[in-house]
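J.: only geometry, no sequence info:
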């Protein structure tokens, strides 16, 4: 997409958020874009409400599927907030339901002022994830097994990348497909996971690297962005954090009487996470910064154990 097309997409998302917010009774006169990557995040000022509008999606995504995932996120965030967990909660000024407007699906959240001067410390953040896992453990909502891995997304991306040698070397794409033949069955089937990793329990987890999704509010840090919430091993939330982040998690988990990370499972989730990143390159026509990220992919991925060390 050209810069003009990207700007038009952002403007369309802002217009839809403003229109939907006003329909819900909010006063919106000074909308301000806070974030614009896979979603456009808009502060509907002066209302203390933030709209998150999904914009970068695979071709098969439909409004019904988007709404299901958004509803799961809203339900979990509200449940955590009601129990005192520091999260960005759904806005109390509108119903905690996905809203669709102009062909876009969105959710509405309480506005929280950001401490923009504070640099994120992802290793320290990883040490806070056991607190979140302990809080999520008893969540009663129904969640699907490893839905955050998005096997259909990986399937589709690996097919589409055959037409994009500019984004991935054919040899790397071949490796991705061979790895997915081994990893895919474990991702898709809970019983296969249990046979592969006996004794590793599953629980509700954030789904999208919570160490990166801790929001630095002026009134304190808050967990945020639960749109990938899923049922999985706790290791799923530590994919890609590196050895220092894993060690920080283990120290806090041990202090709380929780189990340490299993290194075999961690290699598995690291491998699946890398394949999700590879598949996401197929979205580069919608999000050009992915093409830039593709340049660093080989040096990160090639040294990793093939398929996380699994042999199929």
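T.: Perfect, I can see it now. Not measured: the values here are computed from a predicted model.
J.: please count neighbours and contacts with C-alpha atoms only from this point.
T.: OK.
J.: show me what stretch 284-293 is in contact with.
T.: Applying CA atoms under 8 Å, 6 or more residues apart in numbering, the contact partners of stretch 284-293 are 1, 37-38, 56, 167, 280-281, 283.
J.: just the helices in this protein please.
T.: Counting by DSSP state H, one finds helices in the chain at the ranges 3-23, 63-82, 122-126, 129-136, 151-160, 170-188, 190-196, 242-255, 263-280, 289-293, 297-301.
J.: how about the last one, which residues are buried there?
T.: Within helix 297-301, the residues that count as buried by 16 or more other CA atoms under 10 Å are 297, 301.
J.: now for residue 287, how many residues are close by?
T.: Look at residue 287: counted by other CA atoms under 10 Å, it has 20 neighbours.
J.: now swap in residue 284 and tell me
T.: Residue 284: 18 neighbours (other CA under 10 Å).
J.: any idea how far residue 10 is from it?
T.: Applying CA to CA, to the nearest Å, the value for residue 284 to residue 10 is 16 Å.
J.: out of the contacts of stretch 284-293, which is most surrounded?
T.: Busiest of the contacts of stretch 284-293 [other CA under 10 Å] is residue 281, holding 25 neighbours.
J.: thought residue 35 was touching residue 43?
T.: No. Between residue 35 and residue 43 there is no contact under CA atoms under 8 Å: 9.6 Å.
J.: comparison target, given below:
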């Protein structure tokens, strides 16, 4: 486990890299300011209206592989830029630098437009209804280039996390790990193969989705709420973006879907994607050595998962 001093040093290196990268791109940087520091260090290159996201806590396969990380970041920049160009409420890539990830001092980082943030408590049902509109917009995103793969976060991060956790008995109890491995063996076939998913759930379309709880990854500004953090953008069923939101929020999504003339949620797919979300929580513990607070942070979600019946079939 990293010590507090080591994490502070890591943050310092990320800020220095962001400053150096921004300066090299012609951005004026007088005093970089850390806005957020958990999985990524978010740096405002003050006084310029530019924010840099520097991921510092990475899944096992991304450690030491900034090129693979940059490939996913290119997908994120492409999707968010496409949404912004069409007037959708999204935090856009910075217009002051090329829309490309930048590799600097071992970090792969992206540059975004600074927005004013309001400290307003979010309304879950409203945000879930906005997620319906996001999905409706993403239906038109061109996928013919093949840049988006099928359920990339699930197919990569869950199995590699579970493998890494085999060597971390102090982080996850062996019985929990074995249960997670059993559940993954049941759902993996339909979450790692588009043809298998389509055979199991005929009539449920695959489309671009946010990939990481878009209702949590929204920023409240004076101009309204903006979608953000498309780091895990992928192809999948829209149900994946709504894991474990609760009945009222699911009802809000379906009501908004009917108003927009798009499909409502499929309960069978929700059951599978809820299970996958639980396993994503388990597997994220593989990053605990980089971020020790994860152990306590996910404890309530793990307790909720343990309290549910084990998944034994699709």
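T.: Cool, got the structure. As the structure is a computational prediction, the values presented were derived from the model and not from experiment.
J.: that older thread, in CSV: the contacts of stretch 284-293 of the first structure, plus distance to residue 196 of the first structure.
T.: Converted to CSV, these look like this (distance: CA to CA, whole Å):
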residue, distance to residue 196 of the first structure
1, 42
37, 35
38, 33
56, 34
167, 33
280, 26
281, 29
283, 31
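J.: what residues are up against the residue nearest to the spatial centre of the first structure?
T.: Nearest to the mean C-alpha position of the first structure, by CA atoms, centre = their mean, lies residue 208 at 3.3 Å. By CA under 8 Å, 6+ apart, residue 208 of the first structure lies in contact with 148, 225-229, 237.
J.: give the aligned equivalent of residue 171 of the first structure in the second structure.
T.: In the second structure, the residue paired with residue 171 of the first structure is residue 175, using TM-score structural alignment.
J.: equivalent analysis for residue 275 of the first structure, please.
T.: Residue 275 of the first structure maps onto residue 279 in the second structure, by TM-score structural alignment.
J.: that match: neighbouring residues, count only.
T.: Neighbours of residue 279 of the second structure under the rule other CA under 10 Å: 25.
J.: do you know which of the helices of the first structure lies nearest residue 217 of the first structure?
T.: Residue 217 of the first structure lies closest to helix 122-126 among the helices of the first structure, at 13.8 Å (CA to CA).
J.: matching residues in the second structure for that closest one?
T.: Helix 122-126 of the first structure corresponds to residues 124-128 of the second structure when matched by TM-score structural alignment.
J.: sorry, back to before: now the match of residue 171 of the first structure: how far from residue 295 of the second structure?
T.: In terms of CA to CA, residue 175 of the second structure sits 16 Å off from residue 295 of the second structure.
J.: neighbour count winner among the two?
T.: residue 295 (19 against 9).
J.: who's in contact with the nearest residue to residue 42 of the first structure once chain neighbours are set aside?
T.: Among residues not flanking residue 42 of the first structure along the chain, residue 33 sits closest, at 4.4 Å (CA to CA, 6 or more residues apart in numbering). Shown in contact with residue 33 of the first structure (CA under 8 Å, 6+ apart): 14, 40-43.
J.: ditto for residue 132 of the second structure
T.: Under the criterion of CA under 8 Å, 6+ apart, the neighbours of residue 132 of the second structure are 253, 256-257.
J.: re the thing from before, which position in the second structure aligns with the residue nearest to the centre of the first structure?
T.: Checking TM-score structural alignment: residue 208 of the first structure goes with residue 212.
J.: got it, and residue 247 of the first structure?
T.: The equivalent of residue 247 of the first structure in the second structure is residue 251 (alignment by TM-score structural alignment).
J.: excluding its backbone neighbours, what's nearest residue 192 of the first structure?
T.: Distances taken as CA to CA, 6+ apart put residue 186 closest to residue 192 of the first structure, at 5.3 Å, once the chain neighbours are dropped.
J.: that neighbour: how many residues sit nearby?
T.: Neighbour count for residue 186 of the first structure, taken as other CA under 10 Å: 21.
J.: tell me who's in contact with it.
T.: Neighbouring residues of residue 186 of the first structure by CA under 8 Å, 6+ apart: 192-193, 196.
J.: restricted to buried residues, select these in PyMOL.
T.: Of these, the buried ones can be selected in PyMOL as follows, counting by 16+ other CA under 10 Å:
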select buried, resi 193
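J.: distance to residue 89 of the first structure for the contacts of residue 186 of the first structure - can I get that in TSV?
T.: Below are the contacts of residue 186 of the first structure laid out as TSV (distance: CA to CA, whole Å):
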residue	distance to residue 89 of the first structure
192	35
193	32
196	36
